[in-house]
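Enquirer: turn this into a structure:
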Amino acid sequence: MRTFSRFLAKYKGYVLFAISLMLIELAVEVAQPFMMSKVIDEGIIAGQTNSIFVWGGLLLGTTVLAFGVGILSSFYSAYASQNFGFDLRQKLYDSIQKMSTNTFGKFQEASLLTRIGNDVNQVQNAVFMGMRIMLRAPLLVICSLIMALALNVQLALYLVIAFPILAVFLGWLMVRNNRLFRRVQQMLDQVNKVMQQSLMSVRLVRVFGRMSHENSQFQHKNNELRSRTVATMVLAELSSPVVLLLINGCILLMLWAARDLLNNGSNVSVGEIVAIVNYAMRITGALSMIAMIVNTVARASASMQRVDEVFETADQEQDHAEQPEEELHIEGDICFSGVGFTYPESNMDTLSDISFHVKAGSMMAIMGATGSGKSSLLQLIPRMYNADVGVITIDHKPVESYPLHQLRMNIGYVPQEIMLFTGTVADNIRWGKLEATMDEVIEAAKLAQIHEAIMDLPQGYETMIGQKGVNLSGGQKQRVSIARALVRKPSILLLDDCTSALDAETERRLLDAIGQLQCTVLLVTQKMSTTVRADSILLIDEGRVIKQGSHDELMVHASLYRKIVQSQWGKEREAQWMSNKQRELTAP
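Expert: The predicted structure is shown next:
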């Protein structure tokens, strides 16, 4: 509720004005049955034409007034609710963007999509209804009861008895529906998850001929959503028949009692009876609206709780998105001291007692078997995750001491899984530095050895790239991604096995170009041709550092490294290297 009020407070003036207009509309609606009774009693029955014109004209004039203020109230209600939804959706998206990787992993992507879309829409609709009918409906019931009692207590008493019964029923319905609608939203998450995974892997699904299997999975989740929604809506729609049954029963009893009063000559007029029945009908309509409001509030309440979960769970890193007045420059000296890390909700250590040092401006290759922790190690440097134990320093300062935005602006990162966006080639490269000029984009592309390939495309740098770069080869996508990292001229360059699709000659030219840059390079690779070019090599196995040193040092002191060399170069080349090394050692 606090989050709800905080976002709506910005539009307090519009909300109050819309509610004020609604109250005028309500006053007219409450007064109309009374005016009708005057038309009947003082005009039609008494035969006074002037009274008919006076009260009838007043009735017509107030109806036109209510029509005008109703339109204005709807406009301001829509303005406030739409802007409320815009702000809430924007803040929710911003919170998701600022989540640490740990926190982001607590939510399914499909669930976040549902929350930022469907859930915000539910709350937004509730805000609009709140200004238009959520306050109006109960006030209409209360005012209509008061006016009915003022006209005739005996007849209105039936409505007074029915009202608390309906209030208790609708209160129970709202609490019950809140839980049910929350489950429906959770089931919608599951449907979106299956749909998202299937659409993202549509080519793979078709290649393996798994369309029927995926369709069956979606149908299963869709059936569960339908069953849950139907069960919820059956209970939700039960409110209207109950309200109509009870109020219409009251009207019948009132008419029966009115007949007895008229027959007994009691002081009750036909106009009063018509007015009270009219008030009863308005109460019926208002209670039907309240029943609808109960369902809307229950759904919106469940949605707001899900939105609040994101705000409460998001441990937004204390960082300011604004560029600082003085840009931070990092030299790139990196040191790990006794670093340990375990992924959230995992019982196995990913990294244990990792210690190494990389001098600024040097290149270090990281080697190890699949699952040894190479990618996890890289992600600790830009603080995608925070180390559980140990210290990571950059330029002899703990990474936690740097403002997160400044730290990451000095790092170029190319992940193992290449992600390109729909847009031009230039836009994808410029994504690494939004203010980059075209000359800077071309320079980065040349360093990444992709410039010539781009120029061969139909529109060169303005060629549109499909979703995930479907119209580029694997090697081209890798090089565009590398150019995206290089365009920001980073002090630290992290390359996570992102040259696997490059041929030997292209990779050689790429490494030559990177070697000319004034930056520290950490390169995860499985290629010996790449590893031997590094100033130092870090050998990792099962989350622990086996050895750090040059190629020559590891060939002598690390048996695991020799096995890797042998698997790629063969025994003859290894024996030749050992023979050459021995001659160097024995030479005078």
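Enquirer: please make it C-alpha for all contacts and neighbour counts, starting now.
Expert: Fine.
Enquirer: how close does residue 157 sit to residue 170?
Expert: In this view, residue 157 and residue 170 are 21 Å apart by CA to CA, to the nearest Å.
Enquirer: if you count surrounding residues, which of these two has more?
Expert: residue 170 (23 against 15; other CA atoms under 10 Å).
Enquirer: helices or strands up against the helix ranked longest in the chain?
Expert: Ordering each helix of the chain by length in residues (DSSP state H) puts helix 49-98 first. The contact analysis (3 or more CA pairs under 8 Å, 6 or more residues apart in numbering; DSSP states H and E) places helix 49-98 against helix 2-8, helix 12-38, helix 120-129, helix 270-313.
Enquirer: before we compare anything, build this one as well:
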Amino acid sequence: MKELKSIHKFFYKYKWKLLIGVIITIIARIFSLFLPPYINKSITAVQNYLNTPDASLTEVKDELILYILIIIGTTLLSAFFTFLMRQTIINVSRYVEYDLKNEIFKQYEKLSLGFYKKNRTGDLMNRISEDVTQVRSYAGPAIMYSIQTITLFICVIPIMIYKSPTMAMYTLIPLPFLSILIYKISKVIHERSTSVQAYLSDLSAFSQESFSGISVIKAYSIEPETNTSLVNLANEGKNRSMNLAKVNAWFMPLMILMIGLSTTLAIYVGGMQYINGEINSIGIIAEFIMYVNFLTWPVAIVGWVTSIVQRAEASQKRINEFMSLTPEIQNEVDTHTPVEGEITFKNVSLTYDDTNITALKNISFTIEKGQTLAIIGKTGSGKSTILDLIGRLYDTTEGTIYIDKTPIRKMNLSDLRNSIGAVPQDAFLFSDSIKNNIKFGKASATDEEVIEAAKKAAVHENILGFNKKYETVLGERGITLSGGQKQRVSIARAMIKDPQIYLFDDSLSAVDTETEEQILNNLRKISSEKTTIIVSHRVSSAKNADKIIVLEDGQIIQQGSHNQLINQEGYYKELYLNQLSEKEN
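Expert: This is a model prediction of the structure:
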């Protein structure tokens, strides 16, 4: 159970609720223990009446009525406290589940982009859902039933020994054998539980990828192949689950067998003692049978709880694998560090850990506050990497980036990112209204501000064309909109933020040149005091920039203004002439 130690802090957090739950559990079980002795007394009273010729029937009736009232009263009290028990301990398990999910999600938010390149979304989702559910069962039902079991064993076994040591000895003989069998089976359950949880992650990942890529599946007509893969996964999961179920299936039959043996021994040994005159009432046999039945559920629950604990430990181990990771990007500054907008790259290189590809090699340039930098280059030349480094989504392998002459690692990470309005190459929109997607850049924005930002991004007229206009709810990843519309909503989101630094990563590639020109003109009006970096394949997006750099294989091969570069032989001039020729044609 060493993996489960990591959630003990939650037990300490809710220690008073748990303590009350433990006390209530003990009280509930103690009240239930009034039943067997009063059953014994009731049978003994009837037996004495039958064996005593001059006994008073009225006295026996009064005695039985008293015993029945005590039995009913204590049973009702036991039921009431059992209800309270579930309201405390089970509620604590839900609090633990809530806290654990939040803790995992916060860790997911802290982890760097490299982590998400190495791990599948479906697997991450499974760990925060299915695995947490398994841990919750340990934090609630397992604890509750364990306390019940311990309480009953502590109370019932001494009572049985006190009432009849011989009957107790014979009745309890099967229990040690049951404990040994449970221990053996639990080891197998742990191994197979781990296997089942790992499979569930594979299934979640496959399902998530299939749903996200359904358009590709349909376009290539590979539904049969996809279904075959799912069937193979499902069969594998069935086999693993069946292997686990086969082991779990041993628990209940073994419990019933052992309890049956205990009951048989109680009747036989008790009957022989009564015949031999060693006990003076047959009611004690009935009392012992009830004690055995009381132990039936606790003994049975030992196996169930063992299974829960094993599965929870397997799940928590999978959770701990990510919780123990230290985010590569750390906020090293707690103080406030405002951003003006000057950016300097000094001998910057970056090699991606996951691919070992060197994306940037000894890059150096400076952008003054209020200037616009355009970055041109072929696919894979390192353009987007520069933007990622400015947002500190990655840290440099070599060299230093300065923001306002301060090393970027000495900037407060929250202040840095809050000062940036980024528009990624692959515009990501949430399954929410268009208005809320734009307000993602500024949660407190008014409707007027949202409309103004949409106008600047040249998407306002498109939005008005929808039935619900700005309240139109988008499909997953914004699938409701066209590529150009998604880009422009994403641009509106950045504009409404009014940041100190704009980062546009080829974010006008899906719009026509007329709309592109309109957006760039609006951007120039609002960014006169802002630093703007535009990554593009189009000269039309770069020509008005204060500075242009051309990348090839992670290195700067040209830099200067538009007029300077078109008068130099090289990549920029060739690109300009080619695009000019295409436009004329």
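Enquirer: the helices and strands packed on helix 49-98 of structure 1 into a markdown table, with extra columns for distance to residue 354 of structure 1 and mean neighbour count?
Expert: A markdown table is the format used below for these (distance: least, CA to CA, whole Å; neighbours: other CA atoms under 10 Å):
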| stretch | distance to residue 354 of structure 1 | mean neighbour count |
| --- | --- | --- |
| helix 2-8 | 43 | 14 |
| helix 12-38 | 55 | 20 |
| helix 120-129 | 44 | 22 |
| helix 270-313 | 30 | 22 |
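Enquirer: so what corresponds to residue 511 of structure 2 in structure 1?
Expert: The alignment partner of residue 511 of structure 2 in structure 1, by TM-score structural alignment, is residue 502.
Enquirer: correct me, but its match touches residue 475?
Expert: Yes - proximity of residue 502 of structure 1 to residue 475 meets the contact threshold set by CA atoms under 8 Å, at 5.3 Å.
Enquirer: picking up where we left off before, between the longest helix of structure 1 and helix 120-129, how many degrees?
Expert: 150 degrees (axes from the mean of the first three to the mean of the last three CA atoms, to 10 degrees).
Enquirer: quick check: what element follows helix 49-98 of structure 1 along the chain?
Expert: Later in the chain than helix 49-98 of structure 1, the nearest helix or strand by DSSP states H and E is helix 101-104.
Enquirer: now that next one on structure 2. Mean distance?
Expert: Here helix 101-104 of structure 1, set against structure 2 after superposition, deviates by a mean of 3.1 Å using mean CA distance after the TM-score superposition for structure 1.
Enquirer: residues making contact with that helix?
Expert: 96, 313, 314, 315, 343, 344, 384, 385 (CA atoms under 8 Å, 6 or more residues apart in numbering).
Enquirer: what about residue 546 of structure 1, which SS state?
Expert: Under DSSP: H, G, I helix; E, B strand; the rest coil, the three-state class of residue 546 of structure 1 is strand.
Enquirer: aligned partner of it in structure 2?
Expert: Residue 546 of structure 1 maps onto residue 557 in structure 2, by TM-score structural alignment.
Enquirer: which SSE is the corresponding residue of structure 2 for residue 174 of structure 1 in?
Expert: Correspondence of residue 174 of structure 1 to structure 2, assessed by TM-score structural alignment: residue 186. In this assignment (DSSP H and E), residue 186 of structure 2 forms part of helix 174-212.
Enquirer: mean per-residue distance, the helix or strand following that helix versus structure 1.
Expert: Once helix 174-212 of structure 2 ends, the next helix or strand along the chain (criterion: DSSP H and E) is helix 214-219. After superposition onto structure 1, helix 214-219 of structure 2 sits on average 2.3 Å from its aligned residues (mean CA distance after the TM-score superposition for structure 1).
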